[in-house]
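**Q** Generate coordinates for the sequence data below:
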Amino acid sequence: MERYFTKEHRAGVNIKDLPKDPRLQTRITNYSPNDQRAAFNIEDLPTDPGLRPRITNYSPNDQDQVRRAYLLAGLCQPRDHAFPQKIFGNKLRRFNKDWFGLYSSWLEYSVSKDSAYCLCCYLFKPDIGDQAGGDSFVGEGFSNWKKNDRLQSHVGGSNSAHNQAVAKCQDLLKQKQHIQTVFEKQAKQDEDDYLIRLNAAIDCIRFLLRQGIAFRGHDESENSSNRGNYLELLKFLADHNDEVKAVAFGNAPQNVKLTSPDVQQDIVTAAARETLKVIVEEIGDALFSILVDEAHDISVKEQMAVVVRYIDKKGNVIERFVGIEHVSSTSAISLKEAVEKLFSILGLSISKLRGQGYDGASNMQGEFNGLKALILKDNPSAYYVWCFAHQLQLALVAVAKNHEDIAMMFFVTNNVVNVVGASSKRRDILRGKHAAKVVEALNVGELASGQGLNQETNLKRPGDTRWGSHYGTLVSLITMFEAVIDVLEIVRMEGPKGDQRTMARMLLGSMQSFEFAFTLHLMRTILAITSELSHALQRQDQDIVNAISLVELSKKQLQHMRDEG
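**A** So this is what the prediction gives:
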């Protein structure tokens, strides 16, 4: 590891400027202690004990790493060196290489200083003054070859400073007992536990997302009997998986339980990004089209939903929802900016766009300033197709509004649904009377019995923007017509005085008229054709050629009903 200096270091040394040539290098002790601690490379540690800086000169965070490096490298014992002689008294004396064998576990020799050193004391010698030879075998080195008995006295007794240093060296090399190993082992265990906990949380969130189920609960406290779908599902998983149970909830650290709303939101966001990434990768460089619609949500914010439509590698038509963008207004310019922003996030190019599908609103399909026109200016190949299902709905709405009898029939039908379905009691009476009439019809042979036939039903409430739902309403009203009349009679006779009785009386008169019955059956027949067409037009694998054919076929059916019906 290599550390670099900052402006706060007193010497202002830059490690990049240190001389590479050994002849130009200065002693490590010439640098300030801050610089000595700051810069070292394990591979460049000096092997000659006479050139080594004090172990305390290294940063406390690095000292064990330096010690282990020296112990693994081994003792500096140059046995083939020509040891120089020195005069002691009237005799020439020098270092004896046989001493390496006698003190093989600690003795080192410095060629540069012609002195003996103790590796163990260098690494772990405590600051205890002159005990065990003081600084002789660590800092300045021992070179009085006449008094070689000092080598043995340096070792000392079983509890000497030298032997304590030897024991610390042995412990440092026992990797399993080293504190760093303990930390790493604990960190690895914490990591494994976290992965188990994280995978369990992701599995629960994926399940809830796939099923479209809410995450949060009304009361998520530990004493709550129902803490919400996410926490209850995670608890269920822990109760049935011992591995998850061992690391979840109470067995998890307080800050990584992975149960907070923020964590849930982060994982959901990550899942959304990964899903979009897969969709974009599946599109690749292929051509695609977009389907766009805008509406306000429950918070009355204008939102623009975007769907991409493309052909996969197997030749299948694929539609993928890619996002909802908040728009400040529903003007064509705002919508185009939102589309461009979404394309930028997803990495899609408008040059690859080959189709636009919107409704018939002026801000969408306007010839000059609509979203269609603005995109066509950038890419003339992005052909616009007005949503066929929307055109069909507009035609039905126009018929309902412009023909008085049909408009009256739908007005009466909506009010019947509201009055009969105003309370659970009335709906129960309706179901009971209808069931009794079904039994009676079965007994006299007017209805056939069999699997899936004569199921319990109720009046269906039509949707305001989907005229296909009106077909289901008319079918249910015709099926339960007699039971509906009976319930209205009860409301007229026993209902709350005032508007309810008056409304029931008016509805009874209207429903039992020829005009109502005729228009009811007429629109049921017409909507049967258009409802089937509407569902066909909304199929994901539908193409424009087949859609035009379906429209032509439906027009022929309607014309045949007009001519021959």
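
**Q** C-alpha only now, for contacts and for neighbours.
**A** Fine.

**Q** Whatever helix or strand residue 270 lives in packs against which elements?
**A** Residue 270 belongs to helix 261-283 when assigned by DSSP states H and E. On a contact count with 3 or more CA pairs under 8 Å, 6 or more residues apart in numbering; DSSP states H and E, helix 261-283 meets helix 179-211, helix 332-346.

**Q** Repeat the analysis, applying 10 Å as the threshold.
**A** helix 179-211, strand 302-311, strand 317-326, helix 332-346 (3 or more CA pairs under 10 Å, 6 or more residues apart in numbering; DSSP states H and E).

**Q** Here is the second sequence; please produce its structure so I can put it next to the first one:
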Amino acid sequence: MEKMGRAKDKVYVRKFRNEWYSEYKWLCGSIYLNKLFCMPCLIVSVKSSVWNKGGFNNFGNVTRGCRNHEGSLEHIRCALMFAELRKNLSTIEDDLTDNSRLYIKQFNDNVLLNRRFMQLPIRAVIYLGRQELAFWGHNESECSDNRGNFMELLDMFISISPADIQEHYKKISSVFSANSKTIANELIDCISDYIDQYVDKEIEECNYFSIQVDDSTDIVQKPQCNIIIRYVNRAGKLVERFLGFFNVSSDRTADALFNLVTKRIEKYDYRSKLVGQCFDWASVMAGQVNDLQSKMKNEAPQAVFVHCAAHRLNLVLQQSCNNILKCRIFFANVTGFPSFFHHFAKRTHIANTIIKRRIPTSVLTCWTSNSNIVKVINNEWDSIKEVFIEIINDITSDQTSVRQSTAILNLFNDFEFALLIGIFSEIFSITDILFDMLQKHSLNINYGMSQTQIKNTQELLNEKRNEKNFKEIFELGSIKVPIPVNYRDGQKTLTADEIFEKYKILYYEILDTISGQIDVQFKDLDKIHFITLMDTTRFEEYSKNFPTEALNNLNNCFPNIFSDLPRLKKELYFIYNDEKYRNIELDQILEVVDILYENRDILKEAYKLFCLIVTIPSTSISVERSFSCLKRTKTYLHNSMTEDNVTNLAKISIEKELLNELIITEPFYDDIIDKFAALPDRRMHLIFKK
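**A** Have a look, this model is predicted:
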């Protein structure tokens, strides 16, 4: 602050000196008004003066003016009152701070009770999800004796919880309904999302992974696929994680399936980390699988294609029979046979009473399921005929049952149908053995991929291709249904020898077609010959004669992963000569990985190889097991569940082992509650204040 003046024709400037603030503690000023004021008088005084209203601006007499004002009674009175006021202001600040602390403490105490309570519905969701039990009942009102498993289980949890939790829920129940479907569905989503995040982190840390994709028709007949991802985690354990069910009813072309799969695994850097792909749509997707795996190969060149060996056998049987008209008609009739009984209690009761066993179900994606139907028809031929005769003669049978029974009974009076039942019963007795071996869910390298086992099956079928064997089948068929005297083939009546010769040709055609399809479907097994490097049953042999061909095959498939082949060969040589590896059975092959994990820094190339081999789905595809879970889950689910809820709830069941691990090793409940709290429209405080 400053003031200009004039004296004897001279202009001068008087400026404010900062030391005046130190000398007069009460002094204050305004740079806008360019004047000085007294702070105590400005705040407290009710009397008007230059020091609290107009402002003092005589900078030439500041010292004298300040001394005069400082000695006035009004200033002394105001200074004392101002000092007292400042003391009171400190007290108010302290009070406000204390009240704020008390509020935060009370708020956080309430949040703690809310979070303790939220564990109860989370536990209820986990229990029902893991056990695959129904969530909702038909009548969920207060007066219902059974309001559904979720409500009843939550009520029980609340009733046995500590008294403070019970009392707390009574207070919040008016604004937070823990047993509502919305809350249950949101918790299901939170748990599923938590599992997904953990799996994402695991895959991010692994070196490589493979994908296994299969499709199935759910209980509402909607085509869908599910995706399993397989890898060795950072703890050296082989794991398979369920990524979800996906609706493919609108488009099942290779382009659509490629887009679906790649969109789901894009975040996993699949172009460099995907080493194996297995797409098993069985007969339904046979025309698209080759295109799909080629598209994947273009994006991830190191991703070897492994078709599930059991599904290859499905394709063998399906395509063989589709190529022969009589066989295609035969199996159309056979697969329709179980549907006559299923979902019809009266028909099923008659069948159970006479046959004393249930009729097997035909599964579209599992061609070998027809084997069970053929076996039952072949073994219970007379009893099954009796069932349809009983239905026809029963006066209480409806017209549809009588009409369909008559049509099926005509089949049982047809020689050709009886003969084909005998032929395929014989064929299935051979292929079922191979199918059971291929279906074994283990890393059994010999059984899963051994060309020897497949060749043996092919040889057994070829051994059946002789007139003597056919004659036995032909005679058994003629016992079931005698050959008509005037057997006609078109316009021509055939003799007994001509009839025999006609069906012998058909019999040979069936066997030749199946044998040829085996060659087609299993011809490329040698492309993954490198997996035999992990065949413990041959380690002693390898110690004397190193499997160079298999190592070269590995180099051809994964040149970017195994760049130091000389070191890998030395490490394998050491393993092949070590007795502790030779004593491991094939069904315990993962023990090799466990041992190598402990020495992974020393045998780094070998550990990398064995992890890669077990990552590739070299035997049957485990993803199929999840569909039984889907059926059970969807059977129990309330109609209000969306498709996302079905996937998320199924994930809780399928990944129950992982879920148990997360509950023990992670701050699981706190994390789920935090996720739940982050959702919109929360009426209950769940996040602590700091």
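
**Q** how near is the residue nearest to the spatial centre of structure 1 to residue 536 of structure 1?
**A** Residue closest to the average C-alpha location in structure 1 (CA atoms, centre = their mean): residue 270, at 1.9 Å. Distance from residue 270 of structure 1 to residue 536 of structure 1, counting by CA to CA, to the nearest Å: 35 Å.

**Q** possible to save the helices and strands packed on helix 261-283 of structure 1 as TSV with mean neighbour count?
**A** TSV is the format used below for those (neighbours: other CA atoms under 10 Å):
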stretch	mean neighbour count
helix 179-211	15
strand 302-311	19
strand 317-326	16
helix 332-346	17
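
**Q** could you dump these to CSV with distance to residue 461 of structure 1?
**A** Compiled in CSV, those are given as follows (distance: least, CA to CA, whole Å):
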stretch, distance to residue 461 of structure 1
helix 179-211, 25
strand 302-311, 26
strand 317-326, 28
helix 332-346, 33
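
**Q** So which of the ones you listed is nearest residue 561 of structure 1?
**A** strand 317-326 (34.4 Å; CA to CA).

**Q** what about that closest one, how far off from structure 2?
**A** Aligned to structure 2 and superposed, strand 317-326 of structure 1 gives a mean residue distance of 3.2 Å (mean CA distance after the TM-score superposition for structure 1).

**Q** packing partners for that strand?
**A** Using 3+ CA pairs under 10 Å, 6+ apart, strand 317-326 of structure 1 sits against helix 261-283, strand 288-296, strand 302-311, helix 332-346.

**Q** Give me the mean deviation of the second one from structure 2.
**A** On superposition with structure 2, the mean distance recorded for strand 288-296 of structure 1 (mean CA distance after the TM-score superposition for structure 1) is 3.5 Å.

**Q** quick one on the thing from earlier: residue contacts, the residue mapped onto the residue nearest to the centre of structure 1 from structure 2?
**A** Residue pairing (TM-score structural alignment): residue 270 of structure 1 is matched to residue 190 of structure 2. Shown in contact with residue 190 of structure 2 (CA atoms under 10 Å, 6 or more residues apart in numbering): 122, 184, 196, 648, 671-676, 679.

**Q** will you turn these into CSV that also has distance to residue 496 of structure 2 and secondary structure?
**A** As requested, those are exported to CSV (distance: CA to CA, whole Å; DSSP: H, G, I helix; E, B strand; the rest coil):
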residue, distance to residue 496 of structure 2, secondary structure
122, 74, helix
184, 71, helix
196, 67, helix
648, 63, helix
671, 79, helix
672, 76, helix
673, 79, helix
674, 81, helix
675, 78, helix
676, 78, helix
679, 79, coil
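
**Q** Pull out the buried residues from those.
**A** Neighbour-count burial (16 or more other CA atoms under 10 Å) applied to the contacts of residue 190 of structure 2 gives 122, 184, 196, 648, 672-673, 675-676.

**Q** Name the member of these with the shortest distance to residue 393 of structure 2.
**A** Distance to residue 393 of structure 2 across these (CA to CA) is lowest for residue 648, with 50.3 Å.

**Q** buried stuff in the helix holding residue 270 of structure 1?
**A** Quick answer for helix 261-283 of structure 1 (16+ other CA under 10 Å): 264, 267-268, 271, 276, 279-280, 283.

**Q** is it true that residue 607 of structure 2 touches residue 568?
**A** Yes: the pair residue 607 of structure 2 / residue 568 is scored as a contact, 9.4 Å apart, by CA atoms under 10 Å.

**Q** Pick out whichever of the two has more residues nearby.
**A** residue 607 (25 against 20; other CA atoms under 10 Å).

**Q** Report the secondary structure element holding that one.
**A** Assigned by DSSP H and E, residue 607 of structure 2 falls in helix 604-615.

**Q** what about residue 28 of structure 1, neighbour count?
**A** 15.

**Q** was I right about it contacting residue 54?
**A** Yes: here residue 28 of structure 1 reaches residue 54: they are 9.4 Å apart, a contact under CA under 10 Å.

**Q** intersection of neighbour lists for these two?
**A** residue 36.

**Q** in structure 2, which spans are strands?
**A** 2-7, 10-15, 27-30, 35-38, 209-217, 223-232, 238-247, 274-280, 304-305, 488-489, 492-493 (DSSP state E).

**Q** would TSV of these with distance to residue 170 of structure 2 be doable?
**A** Below are these laid out as TSV (distance: least, CA to CA, whole Å):
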stretch	distance to residue 170 of structure 2
strand 2-7	71
strand 10-15	72
strand 27-30	59
strand 35-38	60
strand 209-217	45
strand 223-232	43
strand 238-247	38
strand 274-280	53
strand 304-305	59
strand 488-489	83
strand 492-493	88
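
**Q** Ok, which of those comes nearest residue 510 of structure 2?
**A** strand 488-489 (19.6 Å).

**Q** what stretch of structure 1 does the closest one fall on?
**A** So strand 488-489 of structure 2 sits over no part of structure 1, by TM-score structural alignment.
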